[in-house]
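1. Predicted model, plus sequence, below.
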Amino acid sequence: MQGKNKVSILMGIYNCADTLSDAIDSIIKQTYANWELILCDDGSQDDTYQVASKYKEKYPDKIVLLKNKKNIRLAATLNHCAKYATGKYIARMDGDDLSLPDRFEKQVDFLDKHPEYALIGTYMKAFDEKGEKNIIPIKEIPVKTDLPKFNPFHHATIMMKREVFEALEGYRVSKLTTRAEDVDLWFRFFANGYKGYNIAEPLYLVREDVATFNRRTFKHSLEASRVLVHGIKSLKLPLQYYVFAIKPIVSQITPIWLKRKFRKNMDNRNRKGD
């Protein structure tokens, strides 16, 4: 399916040489063919850029490849990618994950048919070296009061109208939003009156191994808490919402095995329809 409206996929890549080919292949295999992939290497120390270059050579009309002079982190890297976007819709994708073949087709179809929504996300399914694991659901129609309690969208699954992304001036680049650039974007998204929706189907496979959990440091949790405090204040929510600002810190000190057990229990509840 060619499709009328082009999708610009933003992918910041960093030290993901071992997984990048699978990620890009999952985009090439999409049933929706009208897309462009904008890759930006953020100072990788492995062969990430070389892997990306081979795809650029093979698909010169579909892939844009950029390279930062030094590591500038994800928010700035994605903003760099966005400068080259020409599609009506902007989508996200990470270099160690996978998109199911019909992901873009279903997301574009939804946005084309529902102009009242500015963004469409999806459920995710976790996987690791042993295979696919649990489904990670998310609220179908999140509202601004959900933000302090949980992330309203799985960041890597989203597709957004480019005009909305540009109106929000993309991701905020600051020490405050490091590792929480998506949460900051959602606060500004709802503060400006936009609406988003989540497809109740896992159209995205997210890698969840030990290394994934190890990348989440206590410093990042503190920064995420500050983003929540700032966002709650910007939305002028009642005082009781501030208690949720400690949630990232609590999550950080929770053992990995307990997090996985909680996730598994939630998955079982979803399967039973509780």
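-> Nice, I can see it.
2. When you work out contacts or count neighbours from here on, use the C-alpha atoms and nothing else.
-> OK.
3. those helices in this protein, which residues are they?
-> Using DSSP state H, the helices of the chain run over residues 17-28, 48-58, 73-82, 103-113, 162-167, 181-191, 210-214, 218-234, 247-253, 256-272.
4. if we compare those, which one ends up closest to residue 149?
-> helix 247-253 (8.1 Å; CA to CA).
5. Counting by contacts, list what the closest one packs against.
-> helix 218-234 (3 or more CA pairs under 8 Å, 6 or more residues apart in numbering; DSSP states H and E).
6. List of residues touching the helix it packs on?
-> Residues outside helix 218-234 that contact it (CA atoms under 8 Å, 6 or more residues apart in numbering): 148, 175-180, 183-184, 187-188, 191, 241-242, 244-249, 252-253.
7. go with 6 Å
-> Under the criterion CA atoms under 6 Å, 6 or more residues apart in numbering, residues 176, 180, 187, 245, 246, 248, 249 lie in contact with helix 218-234.
8. want to compare, so here's the second one:
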Amino acid sequence: MNILVSVCIVTYNQEKFLEQTLQSILNQNTNFQYEVIVGDDCSTDSTRKIIEGFLIKYPNIVVPIFHKVNIGPIENIKSVYKKAKGKYIYHLDGDDLALPGKLQRQFDVMESNPDSVICTHDMRYIDAKGNKVREWTHQKGKFNLDYLYLNLPFFAHSSKMFRNDFIFDYFDSLHPKALDIEIHIEQARKGFIYHLDEELGAYRVDVGISNIGKKINPILPLGIMRAYDKKLSEELSCEERKRLNTVYAKYTFRYARYFYKTGSDYNIYCLLIKKSVSLKIFTMRQIFFYLLVFLPKIIIWKLR
């Protein structure tokens, strides 16, 4: 069987959503063969049973990987990518959805654009019940690595199809809690990102690692900081460094405000606002939030 696309799904304790995710892929109509590789990171709910049910139903398409111990998201991603036989890999998180026509559309784009290593698209934001909340859109076009740094991220991980030529040694250098954006950056060194201004997938909000209860998971801003710090350590022109500092300052300030508003990790809040001010002052609100750092924590959090 000549498999041209490997759909790689990573999942952990997503029994509420995984059946919908898998069915959204298996309902796709294509003129090529594809496989669905599902990496279950030793879930403690009924996730494994759901996968086994689909394996019985689609034995020639579904390829399960059942980890005996929890190995974490990066190792789980590695496991499914390494198993992939397709010319292209489509990444899908276990709580997101592929909309009709997605696989064929992206496959055709990749086949017609050999200078592009990644194809992405607009997404529909949905809540836990599947209701549309808002949209995640971006202009159509081909974008390079520099653009990605200045617009990080302009696409969802679950919208990404890419060439199956990944150098897996790179994963070994990643932080144990690395973000998907750090993987995007490495891949974008090889060619363009072709973005489609078409809503071909659904991204589920407020159910994944982005949030811990009502608070923001610190791994998100910390991952973005790693990405920008690494770029700024490279040899750059004065103009490149100036542009990056501006974007970096805005990202860290935005997250600092999120952390303050939600009462998330106080130490991360302090780290973010200090970083933002050190990079570039672009609004007086930065100064206000920065001055709060010098007040006792109990007073800062009561002022929210």
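-> Thanks, I have it. Bear in mind the structure is a predicted one, so any value in this text is a computation, not a measurement.
9. TSV please, covering the contacts of helix 218-234 of structure 1 and showing distance to residue 50 of structure 1.
-> Formatted as TSV, these follow (distance: CA to CA, whole Å):
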residue	distance to residue 50 of structure 1
176	32
180	29
187	36
245	41
246	41
248	36
249	37
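10. right, and out of those, which lies closest to residue 144 of structure 1?
-> For these, the nearest to residue 144 of structure 1 is residue 187 (7.4 Å; CA to CA).
11. So what does that closest one match up with in structure 2?
-> Using TM-score structural alignment, the partner of residue 187 of structure 1 in structure 2 is residue 185.
12. what about that match, neighbour count?
-> A total of 18 residues lie near residue 185 of structure 2 under the criterion other CA atoms under 10 Å.
13. my guess is residue 96 of structure 2 meets residue 205, correct?
-> No: with contact defined as CA atoms under 6 Å, residue 96 of structure 2 does not reach residue 205; the gap is 9.1 Å.
14. which one of those two has more residues nearby?
-> Remark: of residue 96 of structure 2 and residue 205, residue 96 carries more neighbours, 27 against 18, as counted by other CA under 10 Å.
15. OK, contacts around the residue nearest to that one when sequence neighbours are not counted?
-> In space, residue 96 of structure 2 comes closest to residue 203 once its chain neighbours are excluded; the distance is 5.1 Å by CA to CA, 6 or more residues apart in numbering. Counting by CA under 6 Å, 6+ apart, residue 203 of structure 2 touches 96, 124, 125.
16. about what we covered before: same list (the helices of structure 1) but as a markdown table, adding distance to residue 39 of structure 1.
-> Formatted as a markdown table, those follow (distance: least, CA to CA, whole Å):
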| stretch | distance to residue 39 of structure 1 |
| --- | --- |
| helix 17-28 | 10 |
| helix 48-58 | 8 |
| helix 73-82 | 7 |
| helix 103-113 | 17 |
| helix 162-167 | 17 |
| helix 181-191 | 18 |
| helix 210-214 | 21 |
| helix 218-234 | 25 |
| helix 247-253 | 29 |
| helix 256-272 | 31 |
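17. Relative to residue 141 of structure 1, which of those helices is closest?
-> helix 181-191 (12.1 Å).
18. Give me the buried stretch members for the closest one, please.
-> 181, 182, 183, 184, 185, 186, 187, 188, 189, 190 (16 or more other CA atoms under 10 Å).
19. circling back: dump the contacts of residue 203 of structure 2 into CSV; add distance to residue 219 of structure 2 as well.
-> CSV is the format used below for these (distance: CA to CA, whole Å):
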residue, distance to residue 219 of structure 2
96, 20
124, 24
125, 21
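20. Now, those residues that are in strands?
-> Counting by DSSP state E, those place 124, 125 in strands.
21. which stretch of helix or strand covers residue 243 of structure 2?
-> helix 238-262 (DSSP states H and E).
22. next helix or strand past that helix?
-> helix 266-279.
23. Buried ones in that next one, by neighbour count?
-> 266, 268, 269, 270, 272, 273, 274, 275, 276, 277, 279.
24. Tell me the residue in structure 1 aligned with residue 21 of structure 2.
-> Using TM-score structural alignment, residue 21 of structure 2 pairs with residue 23 in structure 1.
25. Would you confirm that its match contacts residue 98?
-> Yes: if you go by CA under 6 Å, residue 23 of structure 1 and residue 98 touch, sitting 5.1 Å apart.
26. Between the two, which is the more surrounded one?
-> Comparing residue 23 of structure 1 with residue 98 by neighbour count (other CA under 10 Å), the higher total belongs to residue 98, at 25 against 19.
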